[in-house]
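Trainee: got a structure for you, letters missing:
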């Protein structure tokens, strides 16, 4: 059954069918071929989507779209330029810090690149950076978004692995800071070695105060989100709803830049993005059900535990698997297929579920930076009109800091478990 399923799935990809169609169609055909109950097609898809944590996905997408429409990204960018732009390589540091702050609004790497990439790359070019270097920094910094709350991939992981969503989201806070710090350390070294330029901005203290005051509502968005979850006032779904309301509030009353036309455009974009994500979720649920019926998770778990019961060894095996899978499959698809298979064995071996979620997502975000299916590479190539080979050469040096951060997250469980354990005793 599993061999037939994988062959049909591969055939769908080879003929150019969308991933979600390949997943659902291959599962449906296997169900028909092996005379399994056809009612599963509707039941499994509907039951999977009938999930409170998944309700946070469209709300977070809408919140990010609304915050982008208010122009907060421009204010954040200007403020950080004033604060750190004058150090050598300052604009590259600004790039990382803006991605870190904006990740508290978007939760997706491609959303960060789409909202910020063009602005950041143009500004860095204007300051004397090569387009290749600017593209590399932008792509590498975008990996922070899917780790820091609100992380859509971590929500999907928690749903697929049947673990606590709020603990999974809180687990991403410290690792996201580790990734940002690793990138900034590498940028500082490269700035000295390659004599990277300083920003030409010369802000005065009153100008910094004025820009900080203007940017304050935008800076409070991730504080509201993470602080609300840490305090226990609301869970992920409620946090998403509050963030949407906050984005509308500041867009109408503070920045006064959110128009009715802009709001309708944001909701339209949200519907399209949500449909894409949840179509994949529903189709992958059918695919995973067929694998479960063929006892693939049980056999895979038994094999993993036969190889080793050492959590670190199992995590290293998982890292290698996910790095390869991430080169070919989109992150959400990979999570939905692989997480139900390997999670029980790794949890049985003693791997904390919070650490497992972060390892999953960080590995698959690195897949966005690696060909042949590195969507971040293609998006920046389109934005900058650069050949794909040049974009890859630009991001290649930053694999060093990103893999170093991945190694730390893998070797030190406390980076992922400390905050959830502190908050949810």
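Mentor: That came through, no problem. From a predicted model like this one, the values you see are computed outputs, not experimental measurements.
Trainee: when you work out contacts or count neighbours from here on, use the C-alpha atoms and nothing else.
Mentor: Will do.
Trainee: where's the closest residue to residue 96 other than its chain neighbours, which helix or strand?
Mentor: In this structure, residue 96 finds its nearest non-sequential neighbour in residue 141, 5.1 Å apart by Cα to Cα, 6 or more residues apart in numbering. Using DSSP states H and E, the element containing residue 141 is helix 131-141.
Trainee: what's the burial count for residue 391?
Mentor: Here the count is done by other Cα atoms under 10 Å, and residue 391 has 25 residues near it.
Trainee: and it, what does it touch?
Mentor: Residue 391 makes contact with 132, 135, 136, 377, 380, 381 under the criterion Cα atoms under 8 Å, 6 or more residues apart in numbering.
Trainee: what about the nearest residue to the last one once chain neighbours are set aside, how many residues close to it?
Mentor: The spatial neighbour of residue 381 that comes closest, neighbours along the chain excluded (Cα to Cα, 6+ apart), is residue 388 at 5.8 Å. In terms of burial, residue 388 registers 16 neighbours under the definition other Cα under 10 Å.
Trainee: over to residue 305?
Mentor: The criterion is other Cα under 10 Å. On that basis, residue 305 has 17 neighbouring residues.
Trainee: try this one next to it:
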């Protein structure tokens, strides 16, 4: 799919955002192993969480939408008949995780202590992402994880597990969550030590103990812990909101409002960075649902951004938002340095290289570093023909840049946006009327 985005003089509206993928994945997984029927309000229709649901169905878990039970946004609730950990059954064939690293890594942890063997497969992109980072701790616990040169397909041979204390060598909420899920099946108490805090949805949603010692977070789970059936509420995705926050911050004129956005402090670093750049982003109606904080956001064109340095402990907090923040940097005055983001090299594509190529094609001054980018802002962008590389965040970041470019920009591989934001192109059109043309 090819989409051409034309520049827009002004942006305004209330775009519909998708449900938070990270929370949706976990809600489905936790409901599946709970002790009864759970309700998930506002579940995501994006491809990645749907891959999790499909895999759990293959493990014997029943999911049902009930059209007569609607959430506040009008979407049907998803009801899940939990089977408990011991109720999961061996699948008839490989579990297809699609493009979802979260699905594959968290399922590997969940299945590591089950008394059967499961093969986890994915698409070409997922099959190129590193899986040794979960195989090592799960192997230390007693599971046997088969791989090919550190990559999927994963063959998970379940076995009786022993608890461990595992210090994360790389900041990764997926690795942390995989170990904690395996810990549910292990004897004793399993602890994950985080030198750098990562998104904390798993521990929030499971109500796990967290201690901070010497600046490090220690997250623990007791083997045999029962997950109770409950209602889960999935907020709107702050990573999806980021595209509109940046668009509103670089436009000549803008007033964009975003409702019910997740404001988990381990996910909201994009707000801090944009404000440091001079963006006018306001939060109102803050509340908490299902253990997750959320609120309503409003962004208005600030009349100009300035370059900043992005690095250190905040990077895991906004790793998914760095491509679109690079767009903001290209439009800002002065230099922006992005460092400590080498994890972007092993996402759906090499996102450092991919966003650099997009911005350079559009006339920006961008230099790649092994762990990030140096962007000299303020040169003005021009329309171009760019390739999303089958990466949803690159496709959407290119679209945001196109809104302020001189001339139209054609984005190849635009269908990738559906991985996390199926309604993105309609949402973009809703705030930039007449700017989006599908081809």
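Mentor: Cool, the structure landed. Keep in mind the model is a prediction, meaning the values are calculated, not measured.
Trainee: TM-score of the superposed pair?
Mentor: The TM-score (TM-score structural alignment, normalised by the length of structure 1) is 0.26; 184 aligned residues with a Cα RMSD of 7.2 Å.
Trainee: quick one on the thing from earlier: just the contacts of residue 391 of structure 1 now: which is nearest residue 63 of structure 1?
Mentor: In terms of Cα to Cα, no member of these lies closer to residue 63 of structure 1 than residue 380, at 23.2 Å.
Trainee: coming back round to it: neighbour-wise, which of the contacts of residue 391 of structure 1 leads?
Mentor: Among the contacts of residue 391 of structure 1, where neighbours are counted by other Cα under 10 Å, the top count belongs to residue 135, at 32 neighbours.
Trainee: in structure 1, which helix is the longest?
Mentor: Using DSSP state H to assign secondary structure, the helix with the most residues in structure 1 is helix 260-293.
Trainee: list the buried residues in it.
Mentor: Counting neighbours by 16 or more other Cα atoms under 10 Å, one finds that the buried residues in helix 260-293 of structure 1 are 263, 266-267, 270, 273-274, 277-292.
Trainee: so can I have a markdown table of the contacts of residue 391 of structure 1 showing distance to residue 27 of structure 1?
Mentor: Rendered in a markdown table, the data for the contacts of residue 391 of structure 1 read as follows (distance: Cα to Cα, whole Å):
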| residue | distance to residue 27 of structure 1 |
| --- | --- |
| 132 | 42 |
| 135 | 39 |
| 136 | 38 |
| 377 | 30 |
| 380 | 34 |
| 381 | 34 |
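Trainee: can you show me the helices along the stretch 201-350 of structure 1?
Mentor: Assigned by DSSP state H, counting those that start in this stretch, the stretch 201-350 of structure 1 shows helices spanning 205-231, 236-249, 260-293, 296-307, 311-326, 331-348.
Trainee: right, and the ones you listed - which one's nearest residue 155 of structure 1?
Mentor: Minimum separation from residue 155 of structure 1 across the helices of the stretch 201-350 of structure 1 (Cα to Cα) falls at helix 236-249, 8.5 Å.
Trainee: other SSEs contacting that closest one?
Mentor: The contact analysis (3 or more Cα pairs under 8 Å, 6 or more residues apart in numbering; DSSP states H and E) places helix 236-249 of structure 1 against helix 52-69, helix 205-231.
Trainee: again, 10 Å this time
Mentor: Using 3 or more Cα pairs under 10 Å, 6 or more residues apart in numbering; DSSP states H and E as the contact criterion, the secondary-structure elements in contact with helix 236-249 of structure 1 are helix 52-69, helix 90-106, helix 165-171, helix 205-231.
Trainee: okay, those helices in TSV with mean neighbour count and distance to residue 20 of structure 1 next?
Mentor: Below are those laid out as TSV (neighbours: other Cα atoms under 10 Å; distance: least, Cα to Cα, whole Å):
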stretch	mean neighbour count	distance to residue 20 of structure 1
helix 52-69	24	17
helix 90-106	27	23
helix 165-171	26	24
helix 205-231	17	31
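Trainee: would TSV of those helices with distance to residue 156 of structure 1 be doable?
Mentor: Rendered in TSV, the data for these read as follows (distance: least, Cα to Cα, whole Å):
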stretch	distance to residue 156 of structure 1
helix 52-69	7
helix 90-106	15
helix 165-171	9
helix 205-231	18
